[in-house]
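Colleague: Structure here, sequence nowhere to be found:
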């Protein structure tokens, strides 16, 4: 474990430059919004940009909906969701979200199988959740870790302190999302619930998750496992919340290094995940174990 943590902290330091502004003084988020607008303009029958709500600054949190009927939410389709940049200094996750969108739109034009999938599916991608952190290249938003701000069965602290988190939680309840992916960095693995402190971190869906990820990991060689075992336990995370609250088949994607090559190899792996995972939320998402009070240091790194 110590060996793993040492490697992890070194890897993190290579990609974390907290509170460093852009050299040109511009808004990184504004450039992402411009790219979303361009995708919508270039694919008006497949893509629709919209806001899921606002953060504490009143900034709109923009997402792109991709389907064969994108102008409005279509509850007749299987809903899937991708969120990136909980942590503003994990820019590789933002890159992943944008490249996933490009690949999704390209697949519709060139891949007959994905044309059929899009007739049945509705993808929503939110590239930047932590806008102020992304613009400052900082992990935090108003001094808070966004990925510790969600409620859960073992959460003993106040949650929803950030409006961005409250906005996202509310949006996740607007329709059933069969699967939900949250992108982070930088380890190089796929993890799934439970990730919080409990005496049994295996959900009733453990076998199903492992069955799917055995095939997903073949695409890019990432490791996979339960979040509490593969990384370390942490309370208040999105991936645990959305599975516990809504049954969404959640995946914590930990990019290896967030490089263009890494992202290019991971995009098809996530496409395969959406292709393999169940088309409806889990009905076995109840927590039935016991909460454990963790006595070690909270590294707050994933």
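Modeller: Right, received. Where do you want to start? Treat the numbers as computed from the prediction; the structure is a model and nothing was measured.
Colleague: rest of the way, CA atoms for contacts and neighbours
Modeller: Will do.
Colleague: Just list the residues touching the spatially most central residue of the chain, thanks.
Modeller: What sits nearest the mean C-alpha location of the chain, by Cα atoms, centre = their mean, is residue 182, with 1.0 Å. Residues near residue 182 by Cα atoms under 8 Å, 6 or more residues apart in numbering: 82-84, 238-239, 250-253.
Colleague: Mind checking which of these are in helices?
Modeller: 238-239 (DSSP state H).
Colleague: putting a second one here so we can go through both:
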């Protein structure tokens, strides 16, 4: 199975300088054509680049889950893992689940190997563009982030994995500008994160404590707004992984993604409001590694 996935990834991914969204769409079409009974094409909406944000619906279970990659356009390794997950889940759908896979959210950034997305207001970090309890600026400046937010609400997503490079860890909320980082579900988040890292051996921890504060990130928004069991996968140790590096990232993260969805609660968390205080003296660092 993994060799099939690796062959597919070789065909759709060269090093970062030649990333092109059209090759990702070709890869999705190939997966759909090879698995017509388990997959369905989906469109989220038009991006600011004028291209449709597309993905696959895999399976037909009652519990809806999400894998979304490349909020940051230069993190093409995350797209490779999303595509590997799509190929794997299409061959062997998760019983009782429907898994939606969006391999590229930031299309213009992906096409130019740029972290940021080009939007009417300028260059935007998509993973700082969501509302949140400590967000001070304007949100949803990107059509892509708004489309994804509408999608997870409409589809009643229960668990989500947002894929990034690089900082080998699986992280959970809260990750924004606060010292009150705990939720009522820390023990469950830790257990789910450990489930997701059996093969990778990545670190597990709170997003702010283990990484750094980031206001307006998707993973916090999904839990805060909806109670979605949201994990941030920081994969590998480079934004420019080689093909062997990407093969390893697929092999060590796809099983963890499957196990995360299998073991996550089948309904959203009930108590997902943030009840702490924002700490703007320790506001998000101007670090952009994730």
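Modeller: Cool, the structure landed. Only a predicted model underlies this, so the values are computations on that prediction, with no experimental measurement involved.
Colleague: TM-score of the superposed pair?
Modeller: Put the two chains on top of each other and the TM-score (TM-score structural alignment, normalised by the length of structure 2) is 0.87; 264 aligned residues with a Cα RMSD of 1.7 Å.
Colleague: circling back: does the residue nearest to the centre of structure 1 belong to a helix, a strand or coil?
Modeller: At residue 182 of structure 1 the chain is in strand, as set by DSSP: H, G, I helix; E, B strand; the rest coil.
Colleague: Structure 2: which residue goes with that one?
Modeller: By TM-score structural alignment, residue 182 of structure 1 lines up with residue 162 in structure 2.
Colleague: same check, this time on residue 84 of structure 1
Modeller: Taking TM-score structural alignment, the alignment pairs residue 84 of structure 1 with residue 69 from structure 2.
Colleague: Ok, residue 229 of structure 1 next?
Modeller: Here residue 229 of structure 1 is matched to residue 209 in structure 2, going by TM-score structural alignment.
Colleague: swap in residue 168 of structure 1?
Modeller: By TM-score structural alignment, residue 168 of structure 1 lines up with residue 148 in structure 2.
Colleague: same deal with residue 138 of structure 1?
Modeller: Using TM-score structural alignment, residue 138 of structure 1 pairs with residue 114 in structure 2.
Colleague: List the contacts of that match.
Modeller: 72-74, 108.
Colleague: now these: which count as buried?
Modeller: Burial by neighbour count, judged by 16 or more other Cα atoms under 10 Å, picks out 72-74, 108 from the contacts of residue 114 of structure 2.
Colleague: packing partners for the longest helix seen in structure 2?
Modeller: Assignment by DSSP H gives helix 243-263 as the longest helix of structure 2. Judged by 3 or more Cα pairs under 8 Å, 6 or more residues apart in numbering; DSSP states H and E, helix 243-263 of structure 2 is in contact with helix 2-12, helix 76-91, helix 186-196.
Colleague: try 7 Å
Modeller: Helices and strands touching helix 243-263 of structure 2, by 3 or more Cα pairs under 7 Å, 6 or more residues apart in numbering; DSSP states H and E, are helix 76-91, helix 186-196.
Colleague: tell me the most buried of the ones you listed?
Modeller: Highest mean neighbour count of those: helix 76-91, a mean of 27 (counted as mean count of other Cα atoms under 10 Å).
Colleague: residue range for the next helix-or-strand element following that one in structure 1?
Modeller: Downstream of helix 76-91 of structure 2, the first helix or strand assigned by DSSP states H and E is strand 97-102. Counting by TM-score structural alignment, strand 97-102 of structure 2 falls onto residues 121-126 of structure 1.
Colleague: The matching stretch against structure 2, how far on average?
Modeller: Following superposition, stretch 121-126 of structure 1 is found to deviate from structure 2 by 0.5 Å on average (mean Cα distance after the TM-score superposition for structure 1).
Colleague: Just give me how far that stretch sits from the chain centre.
Modeller: The chain centroid and the centroid of stretch 121-126 of structure 1 are separated by 12 Å, computed with Cα atoms, centre = their mean, to the nearest Å.
Colleague: what does stretch 99-106 of structure 2 give?
Modeller: Counting by Cα atoms, centre = their mean, stretch 99-106 of structure 2 comes out at 7 Å from the chain centroid.
Colleague: In which helix or strand does the match of residue 168 of structure 1 reside?
Modeller: Applying DSSP H and E, one finds residue 148 of structure 2 within helix 143-154.
Colleague: Tell me the helices and strands packed up against that helix.
Modeller: Against helix 143-154 of structure 2 (3+ Cα pairs under 7 Å, 6+ apart) you get strand 39-46.
Colleague: residues in structure 1 matched by the strand it packs on, start to end?
Modeller: Using TM-score structural alignment, strand 39-46 of structure 2 lines up with residues 47-54 of structure 1.
Colleague: Which residues are in contact with the nearest residue to residue 294 of structure 1 once chain neighbours are set aside?
Modeller: Closest residue to residue 294 of structure 1 apart from its sequence neighbours, by Cα to Cα, 6 or more residues apart in numbering: residue 197 at 6.5 Å. By Cα atoms under 7 Å, 6 or more residues apart in numbering, the contact list for residue 197 of structure 1 reads 233-235, 291-294.
Colleague: To which residue of structure 2 is residue 197 of structure 1 aligned?
Modeller: Under the alignment (TM-score structural alignment), residue 197 of structure 1 maps onto residue 177 of structure 2.
Colleague: what does residue 288 of structure 1 give?
Modeller: By TM-score structural alignment, residue 288 of structure 1 lines up with residue 275.
Colleague: Which element, helix or strand, includes its match?
Modeller: With DSSP H and E as criterion, residue 275 of structure 2 is part of no helix or strand.
Colleague: and it, how many residues sit next to it?
Modeller: When counting by other Cα atoms under 10 Å, one arrives at 10 neighbours for residue 275 of structure 2.
Colleague: likewise residue 15 of structure 1?
Modeller: If you count neighbours by other Cα under 10 Å, residue 15 of structure 1 ends up with 17.
Colleague: From residue 82 of structure 1, how far out is it?
Modeller: Separation of residue 15 of structure 1 from residue 82 of structure 1 (Cα to Cα, to the nearest Å): 22 Å.
Colleague: Give the closest residue to residue 55 of structure 1 in space, chain neighbours not counted.
Modeller: With Cα to Cα, 6+ apart, the residue lying closest to residue 55 of structure 1 is residue 164, at 4.4 Å.
Colleague: hang on, that neighbour packs against residue 58?
Modeller: No - counting by Cα atoms under 7 Å, residue 58 is not a contact partner of residue 164 of structure 1; they are 9.6 Å apart.
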